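*Asks:* Show me the folded form of this:
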Amino acid sequence: MQALYDFLDVDSAVEFWWVMFGLSGQLLFMSRFIVQWIASERVGKSVMPIAFWYFSISGGIVLFCYAVYRQDPVFILGQSMGLIIYLRNLWLIRSERKRDVAG
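*Replies:* Sure, this is the predicted structure:
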């Protein structure tokens, strides 16, 4: 286990689990691009599936929490701005769907 701690440059089990948490957020965040790529390939044009925004929010929340733990103001600011944008896009999609159902 010490070799893994050394590789990840962590000093304790708590720090190790925070790094694992941060890495899981990064994997969620990266998954959104795979989802978008597959959806676009299926229809032969660039599309943005709703799952893209859910992966963005999930990964963004985890990365924001990790950034707060690390006390990194640049990382915190970057993730917080992204979360606002992702939530707004989901709100716009929801509003559009409501209009389509009503109209």
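
*Asks:* going forward, measure contacts between C-alpha atoms and count neighbours the same way
*Replies:* Fine.

*Asks:* Now for S31, how many residues are close by?
*Replies:* S31 has 17 neighbouring residues, counting by other Cα atoms under 10 Å.

*Asks:* my guess is it contacts Y54, does it?
*Replies:* No: with contacts counted by Cα atoms under 8 Å, S31 stays clear of Y54, the gap being 10.3 Å.

*Asks:* next up, for comparison:
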Amino acid sequence: MDALLDWLHLVFIARLDGWVVLGFVAQFLFMMRFVVQWIASERVGRSIVPVAFWFFSIGGSSLLLIYSIRQQDPVFIAGQSLGMIIYFRNLWLIFKEKRRDPGI
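*Replies:* Model prediction:
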């Protein structure tokens, strides 16, 4: 039990700095996209993906990318970089469609 408590202290207390706080803020933004999607879907009674989902995706992904570059984590660098391409592309498609049909 002491080993677990020592590990928890090391990971969540001793290593706490501005970069870890940035990582938590980034993760919170990334999580909020699912909260927004869930609330929007519940309101209409079917699964939808609101535009805010993509903005939260970009915000969270951008901060996670900064954090992962600082941490030199190649897995997260690759994942967040590629994901951002998809998020920006989806926003582009949404705005392109709205320009064609402003009634949407």
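
*Asks:* quick one: terminal-to-terminal distance for stretch 6-14 of structure 1?
*Replies:* With Cα to Cα, to the nearest Å as the measure, stretch 6-14 of structure 1 spans 14 Å from end to end.

*Asks:* what's next to it, contact-wise?
*Replies:* Residues outside stretch 6-14 of structure 1 that contact it (Cα atoms under 8 Å, 6 or more residues apart in numbering) are 5, 16, 19.

*Asks:* does the second one sit in a helix, a strand or a coil?
*Replies:* Meaning F16 of structure 1. helix (DSSP: H, G, I helix; E, B strand; the rest coil).

*Asks:* isn't it right next to Y5, touching?
*Replies:* Yes: shown here, F16 of structure 1 and Y5 form a contact pair, counting by Cα under 8 Å, at 6.9 Å.

*Asks:* Kindly provide the distance from the residue most central in space within structure 2 to L8 of structure 2.
*Replies:* In structure 2, the residue lying closest to the centroid (Cα atoms, centre = their mean) is F30, at 2.2 Å. Distance of F30 of structure 2 to L8 of structure 2, given as Cα to Cα: 24 Å.

*Asks:* picking up where we left off before, quickly find the element holding the residue nearest to the centre of structure 2.
*Replies:* Element membership of F30 of structure 2 [criterion: DSSP states H and E] is helix 18-44.

*Asks:* go on, G59 of structure 2?
*Replies:* Using DSSP H and E, G59 of structure 2 falls in helix 51-71.

*Asks:* what is the orientation angle of that helix with helix 18-44?
*Replies:* 160 degrees (axes from the mean of the first three to the mean of the last three Cα atoms, to 10 degrees).

*Asks:* average gap between helix 51-71 of structure 2 and structure 1?
*Replies:* With mean Cα distance after the TM-score superposition for structure 1, helix 51-71 of structure 2 departs from structure 1 by a mean of 0.3 Å once superposed.

*Asks:* sorry, back to before: buried stuff in the helix holding F30 of structure 2?
*Replies:* 23-27, 29-30, 32-34, 36-38, 40 (16 or more other Cα atoms under 10 Å).

*Asks:* Quickly check those for the two that are furthest apart.
*Replies:* Maximum pairwise distance in those, criterion Cα to Cα, is 26.2 Å, between G23 and A40.

*Asks:* Quickly note the distance from V75 of structure 2 to F55 of structure 2.
*Replies:* Taking Cα to Cα, one finds V75 of structure 2 at 22 Å from F55 of structure 2.
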